[in-house]
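S.K.: Sharing a model that was predicted from the sequence below.
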Amino acid sequence: MRIPFVKMHGLGNDFVILDSRERDLPTLPAEAIAALADRRTGIGCDQLVRLETSGSAAADFRMRIFNADGGEVGACGNASRAVALLHGTPARIETDGGIISVRPSDGGIAVDIGAPRFAWDAVPLAYAMDTLAMPVAWGNLEKPAAVNVGNPHAVFFVDRQEEIRLEDLGPEIENDPLFPERINVNVATVTDRATIALRVWERGAGLTRACGTGACATAVAAMRRRLVDHDVTVNLPGGALRIEWAGDGQITMSGPAQESFRGEFALQDYL
């Protein structure tokens, strides 16, 4: 069986998108997703995204997101923008992290990703603690903020984020028993009241050029600590995202997305 796909990216965070809304496509096992994501022997991607019809009257369709290791996650901001571009019109999308709204904007695509959650058991953490400044450390990274924006994030604020060896500390923090569902790891430097520089170790994917939910989590954490104002630009290795949050209600993320190419693959080649 040959399966059609669309390859897209948001600031270099790239996706293989399978659209099963009008054509019945098989559900891929984790090992096939991991094989497709391999950049040497597969198509190559950070996440595989599957579009399905939604069982909710509140949503136009459903989006499922699988990391490069085959594990399913609740949300991906950059994938949301890519799917919005592919869909072409404003939409409400059901995800495992909740229903989100997408629409065209001056900055490309705007995504209302929902309200952040700060309770320790909503992140989730293994036990109760202050999520604004957690009393924990790994190497020279300490006192992170924790927030769930459809998936869990730990945010570390440092003087020079580019000097942090995230490729070493990222896997250690991601898999710490403190995080029962693992964690996305963000290291950020506040440049001024309207600008943040950020790098992200994404659970199940590793270092990534951009992470939309990571940008949202980092911006919200910085706002809660009163380090920035409520409308900020987050600069990632792949480019910039605009994040707005009034302190309650939904986070709005705006930024570009782009189609790379289309093709098809034989499923048996990846099983």
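M.R.: Good, I have the coordinates.
S.K.: When you work out contacts or count neighbours from here on, use the C-alpha atoms and nothing else.
M.R.: Will do.
S.K.: ok, now how distant is the residue nearest the centre of the chain from residue 64?
M.R.: Nearest residue to the geometric centre of the chain (CA atoms, centre = their mean): residue 76, 3.3 Å. For residue 76, the distance to residue 64 equals 10 Å [CA to CA, to the nearest Å].
S.K.: Residue 223 belongs to a helix?
M.R.: Yes: counting by DSSP: H, G, I helix; E, B strand; the rest coil, one finds residue 223 located in a helix.
S.K.: I'd like to check which residues are in contact with it.
M.R.: Shown in contact with residue 223 (CA atoms under 8 Å, 6 or more residues apart in numbering): 229, 230, 247.
S.K.: Equivalent analysis for residue 152, please.
M.R.: Contacts of residue 152 (CA under 8 Å, 6+ apart): 123, 124, 146, 181, 182, 183, 184.
S.K.: Just confirm the fifth one is within a helix.
M.R.: No: Residue 182: not assigned to a helix; according to three-state DSSP it is coil.
S.K.: this is the comparison structure:
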Amino acid sequence: MSIQFVKYHGLGNDFILVDNRHSSDPCLTPEQAIDWCDRHFGIGADGVIFALPGQAGTDYTMRIFNSDGSEPEMCGNGIRCLARFIADLEGKGSSTVSYQIHTLAGVMVPKLQADGQVTVDMGLPRLLASEIPTTLTAPDDKVVNQTLEVTGQTWEVTCVSMGNPHCITFVDDVASIPLEAIGPQFEHHAAFPQRTNTEFIQVVSPDYLKMRVWERGAGITLACGTGACASLVAAVLTGRSNRRATVELPGGCLDIEWSDDQRLYMTGPATRVFVGEWVG
């Protein structure tokens, strides 16, 4: 089996992109994606993204397998990389162009900017416990400043869904968080029936947040676009930030805006790293 691929990253959150426009089903199995993502015995990535034909009137469909073989609903850094990949496939790499992308979290609209950045209309945040989902409070209530016990410690958390679940907690110093030890405990906590992404946020100022993330299905990553969006929403809901802020992640910065129309807009880079061929 020979498959062409292109490696991209969004602030160090790296993905293998595959041109899958010939079929509505991914050309790899989740087990094969695990092999591809292995950083010692494979290509190495946080996930494999497939560009499939559009559906329900969209231009393309996005599917993604995480490095553990699970399939998330969406990926913010990943969809910026997908938009750049599609533009390169179409010979529009230097153009200002937008796409309607069907995802398991709904339709997303990334737009390539003249400066090389990509802005994505990430849609509306979902705030009710049943939408996240979590059992931390009643299904029709928002999950704001709720207590959660993890590894014998009580944390105050706010939860947001961007089509995928996020659990956000605010801390004085993100660098001091033992992420590798407690990240899995949050992800697999019984309060989250579909597991959860977990963000630890340090508020530097109302328009500047520092973030570290444990991603569901991928572990520690250098950036998470949906997590940055969810974290800004949580910061606004708890009175900690403005509706537009820079979110600093280990891999770099994203510009996040929760606009007056209640939609979230994420702007950041998508960088091509190399082109290759898998021969298996």
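M.R.: Structure's in. What do you need? The structure presented is a predicted model; accordingly, all values stated were derived computationally and were not measured.
S.K.: quick one: TM-score?
M.R.: Taking TM-score structural alignment, normalised by the length of structure 1 as the basis, the two superposed chains have a TM-score of 0.94; 266 aligned residues with a CA RMSD of 1.6 Å.
S.K.: out of the contacts of residue 223 of structure 1, which ones does structure 2 keep as well?
M.R.: Among the contacts of residue 223 of structure 1, the ones still in contact in structure 2 (both residues aligned by TM-score structural alignment, their matches' CA atoms under 8 Å) are 229, 230.
S.K.: out of the contacts of residue 223 of structure 1, who's nearest residue 110 of structure 1?
M.R.: For those, the closest approach to residue 110 of structure 1 (CA to CA) belongs to residue 230, at 16.1 Å.
S.K.: Tell me which stretches of the stretch 101-250 of structure 1 form strands.
M.R.: Secondary structure of the stretch 101-250 of structure 1, counting by DSSP state E, counting those that start in this stretch: strands at 108-114, 137-138, 141-142, 145-148, 152-157, 184-192, 195-202, 206-208, 231-236, 239-244.
S.K.: The fourth one vs structure 2, mean deviation?
M.R.: Its match in structure 2 and strand 145-148 of structure 1 itself, once the structures are fitted together, sit a mean 0.4 Å apart by mean CA distance after the TM-score superposition for structure 1.
S.K.: for the fifth one, same thing?
M.R.: Taken over the aligned residues, the distance from strand 152-157 of structure 1 to structure 2 averages 0.3 Å (mean CA distance after the TM-score superposition for structure 1).
S.K.: how deep is residue 266 of structure 1 tucked in, by neighbour count?
M.R.: 11 (other CA atoms under 10 Å).
S.K.: which residues sit in contact with it?
M.R.: Counted by CA under 8 Å, 6+ apart, residue 266 of structure 1 has contacts 1, 2, 3.
S.K.: Present the contacts of residue 223 of structure 1 as JSON lines; the columns should include distance to residue 80 of structure 1.
M.R.: Formatted as JSON lines, these follow (distance: CA to CA, whole Å):
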{"residue": "229", "distance to residue 80 of structure 1": "25"}
{"residue": "230", "distance to residue 80 of structure 1": "22"}
{"residue": "247", "distance to residue 80 of structure 1": "22"}
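S.K.: which of the contacts of residue 223 of structure 1 lies closest to residue 109 of structure 1?
M.R.: residue 230 (19.1 Å).
S.K.: before we move on, the earlier item: the strands of the stretch 101-250 of structure 1: which one's closest to residue 43 of structure 1?
M.R.: strand 206-208 (16.7 Å).
S.K.: so where in structure 2 does the closest one end up aligned?
M.R.: Using TM-score structural alignment, strand 206-208 of structure 1 corresponds to residues 219-221 of structure 2.
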